[in-house]
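Peer 1: What follows is a predicted structure for the sequence shown.
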Amino acid sequence: MASVTLSEAEKVYIVHGIQEDLRVDGRGCEDYRCVEVETDVVSNTSGSARVKLGHTDILVGVKAEMGTPKLEKPNEGYLEFFVDCSANATPEFEGRGGDDLGTEIANTLSRIFSNKSSVDLQALCISPGEHCWTLYVDVLLLECGGNLFDAISIAVKAAVFNTRIPRVRVLVDEEGSKDIELSDDPYDCIRLSVENVPCIVTLCKIGYRHVVDATLQEEACSLASLLVSVTSKGVVTCMRKVGKGSLEPESIFEMMETGKRVGKVLHSSLQTVLHKEESLGPKRQKVGFLG
């Protein structure tokens, strides 16, 4: 993951400010930076979104392709994630430098969306055991400026919201053979509900306090972080600790409560932006919000 080098004096300045609930950029410990969301940005995809959070820039494209359901889930479609850490985002991603991070992010997203309550996967089924829709979600890191997981989860939710899947009809002839017919009408499509799709809230432990939406400089002062996957109703669906440091049980509980509180506000703001973005139609423009 991208990082910066700070002197001891700089670290002390950041840590002492956070203890007083005053960060370098003027935010409080539970404040997000302005998030810029833009949907339908890639023409050759079923859905797409671009999210800018501080200096972090994420592009997500979703492609719907017809496939075969998994044996253990014959009545469901599924999502597959691929994360590309562009070398333009940070020199540390040159060569195969970003492969491990890309795999880590993809696995985290798979864990979140494997929860049945996140997305109605049965809506992706065309013919049980035979045909289903597979959504290939491609995430591209254009610029890395801290708080990657949160920005990516916001971009993925926005892209899935923007996704339009052609409606399919299964025709059965007299002999019992099935024929699949795709609608020619671009407006005759399936839209997935993203109401229960969670967003990730990353809480970085710095000194005796924790912050959300940490910058690269703040991440350099943190030895441990907690990734909390939160739904719009404040339900935690997944949690993972990252970093070399340790977290006390009391700290984990406090961070979870903060994650649920902040996550509900984040979802509410994002939903408002997505519906406003869609209503703009051909005159769509970038919309920002504060988490």
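Peer 2: Good, I have the coordinates.
Peer 1: going forward, measure contacts between C-alpha atoms and count neighbours the same way
Peer 2: Will do.
Peer 1: How about the biggest helix by length in the chain, which residues are buried there?
Peer 2: Longest among the helix segments of the chain by residue count, using DSSP state H, is helix 249-279. For helix 249-279, a neighbour-count test (16 or more other CA atoms under 10 Å) marks 252, 255-256, 258-264, 266-267, 269-271, 273-274, 277-278 as buried.
Peer 1: The stretch 1-150 of the chain: helices as residue ranges?
Peer 2: 8-19, 99-113, 148-162 (DSSP state H, counting those that start in this stretch).
Peer 1: List of residues touching whichever helix or strand comes after the last one?
Peer 2: Once the chain leaves helix 148-162, the next helix or strand it forms, by DSSP states H and E, is strand 165-166. With contacts defined as CA atoms under 8 Å, 6 or more residues apart in numbering, strand 165-166 is touched by 46, 64, 182-183, 186, 188-191.
Peer 1: Show the buried residues in these.
Peer 2: 46, 64.
Peer 1: dump the residue contacts of the residue nearest the centre of the chain.
Peer 2: Nearest to the mean C-alpha position of the chain, counting by CA atoms, centre = their mean, stands Ser153 at 1.0 Å. With contacts defined as CA under 8 Å, 6+ apart, the neighbours of Ser153 are 109, 198-200.
Peer 1: Try it again at 6 Å.
Peer 2: Each residue near Ser153 by CA atoms under 6 Å, 6 or more residues apart in numbering is listed here: 199-200.
Peer 1: Against that first model, consider the following:
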Amino acid sequence: MALCEAEKTFVLHGVEENFRIDGREREDYRPMELETNIISHAFGSARLRLANTDVLVAVKIEVDVPYPERPREGKLEFFVDCSANATPDFEGRGGEDLAIEISNSLAAAYRSPEVFDPSKLCILKGRKCWKIFIDILLLECGGNLYDAVSIAVKAALWDIRIPLVKSVTVDGNNIDMDVSEELHNCQKLDVTGAPVMVTVCKIGEQCIVDPNVAEELCSVGAVVIAVSQDKFSTVLQKGSGSLHPQTLLECLQMGLSVARRLNEALLETLQQIKPSMNQDVGFLK
């Protein structure tokens, strides 16, 4: 997508007047559609559509061995796939660098035990643990990928169902686990403190959140911060361009304020979702 100078000026003036080209104010998000439990063979799943940005997340679990330096913790691994149909920029290997950046940012955001407690995934200290694979598929790109991905990941982890381990028997190097096969006999993860990412862009002399593609092209600088429910940023990543220290502080203040409201709205929505285990739901039904 390319913008002429007149289009860029139109976007700039709209931001200055706090009336963006789609009618939003500077701190407003575009409409979102969220679905959970939409992939039957996954342990947890979610799909988020943020205007023209579409993200699908599926979670799978397997038994693994803890890291030697962290014997009481489980493992969390992120994998991002940029579909070639999402945007022409992803054709060939065009989306690989972006996929690595997003997965690394998510790993850094979830690294702190204050936002996600990996000890809940430990089965037997130093011997067995749960390893969670979070597969993220970018179906369509309409701007603000980091925010959309982080929201979808948190929703998928909220939906996750971990099999209940009834007992563990150790006989030398052999470890036998009695895992419940009942679908409803499972554990849920507490992800209320899991972070969401907020992208703050500077256009002209003002900062905005949830930029669309046109606004991203007009941005002179951007930062991405990850904020948990009641904590400040767990990861900070600078996007393109450069920012004055005072501008960076303003971006952080806006991002923190918006992230707290976003977290509250997301948790309220997730608590209202009660999918039926015997009914097909979602767009993959």
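Peer 2: All right, it came through fine. Remember, predicted model here, so these are calculated numbers, not experimental data.
Peer 1: follow-up on the earlier one: and Gly234 of structure 1, which of the helices of the stretch 1-150 of structure 1 is closest to it?
Peer 2: helix 99-113 (14.6 Å; CA to CA).
Peer 1: Have a look at how far, on average, that closest one is from structure 2.
Peer 2: Superposing on structure 2 places helix 99-113 of structure 1 at an average distance of 0.6 Å from its equivalents, by mean CA distance after the TM-score superposition for structure 1.
Peer 1: Buried ones in that helix, by neighbour count?
Peer 2: Buried residues in helix 99-113 of structure 1 (16+ other CA under 10 Å): 99, 101-103, 105-106, 108-110, 112-113.
Peer 1: Closest one of those residues to His16 of structure 1?
Peer 2: For the buried residues of helix 99-113 of structure 1, the minimum distance to His16 of structure 1 (CA to CA) is 30.3 Å, reached by Leu101.
Peer 1: And what about Pro282 of structure 1, helix, strand or coil?
Peer 2: At Pro282 of structure 1, secondary structure determined by DSSP: H, G, I helix; E, B strand; the rest coil is helix.
Peer 1: ranges for the strands of the stretch 1-150 of structure 1?
Peer 2: Counting by DSSP state E, counting those that start in this stretch, the stretch 1-150 of structure 1 has these strands, from start to end: 34-39, 47-53, 56-67, 78-85, 125-127, 131-143.
Peer 1: tell me what the second one is packed against?
Peer 2: Going back to what we said before, that points to strand 47-53 of structure 1. Packing partners of strand 47-53 of structure 1 (3 or more CA pairs under 6 Å, 6 or more residues apart in numbering; DSSP states H and E): strand 34-39, strand 56-67, helix 148-162.
Peer 1: just the ones you listed: most buried one?
Peer 2: When you average the neighbours per residue for each of these (mean count of other CA atoms under 10 Å), helix 148-162 leads with a mean of 25.
Peer 1: Which part of structure 2 matches that helix?
Peer 2: Here helix 148-162 of structure 1 aligns to structure 2 at residues 145-159, judged by TM-score structural alignment.
Peer 1: Relative to structure 1, what is the average displacement of that stretch?
Peer 2: Comparing stretch 145-159 of structure 2 with its match in structure 1 after superposition yields a mean distance of 0.1 Å (mean CA distance after the TM-score superposition for structure 1).
Peer 1: And the aligned partner of Cys4 of structure 2 in structure 1, how close does it get to Ala214 of structure 1?
Peer 2: Matched to structure 1 by TM-score structural alignment, Cys4 of structure 2 sits across from Ser7. Distance of Ser7 of structure 1 to Ala214 of structure 1, computed by CA to CA, to the nearest Å: 18 Å.
Peer 1: After alignment, which residue of structure 1 pairs with Thr247 of structure 2?
Peer 2: Here Thr247 of structure 2 is matched to Ser251 in structure 1, going by TM-score structural alignment.
Peer 1: now Thr36 of structure 2, nearest residue through space, not along the chain?
Peer 2: Residue nearest to Thr36 of structure 2 in three dimensions, not counting chain neighbours: Ala46, with 4.2 Å by CA to CA, 6 or more residues apart in numbering.
Peer 1: Report the contact partners of that neighbour.
Peer 2: Ala46 of structure 2 neighbours (CA under 6 Å, 6+ apart): 35-36, 57, 152, 155-156.
Peer 1: run the last query once more with 8 Å
Peer 2: Contacts of Ala46 of structure 2 by CA under 8 Å, 6+ apart are 34-38, 56-58, 152-153, 155-156, 159.
Peer 1: next one: Tyr187 of structure 1
Peer 2: Taking CA under 8 Å, 6+ apart as the definition of contact, Tyr187 of structure 1 has no neighbours.
Peer 1: isn't there a helix covering it?
Peer 2: No - applying three-state DSSP, one finds Tyr187 of structure 1 to be coil, outside a helix.
Peer 1: Check the gap between it and Ile165 of structure 1 for me.
Peer 2: The value you get for Tyr187 of structure 1 to Ile165 of structure 1, if CA to CA is used, is 10 Å.
Peer 1: Ok, Glu36 of structure 1 next?
Peer 2: Noted for Glu36 of structure 1: a distance of 25 Å to Ile165 of structure 1, by CA to CA.
Peer 1: Ser40 of structure 2 matches what in structure 1?
Peer 2: For Ser40 of structure 2, the aligned position in structure 1 is Ser43, judged by TM-score structural alignment.
Peer 1: That match: neighbour count?
Peer 2: Residues lying near Ser43 of structure 1 (other CA atoms under 10 Å) number 9.
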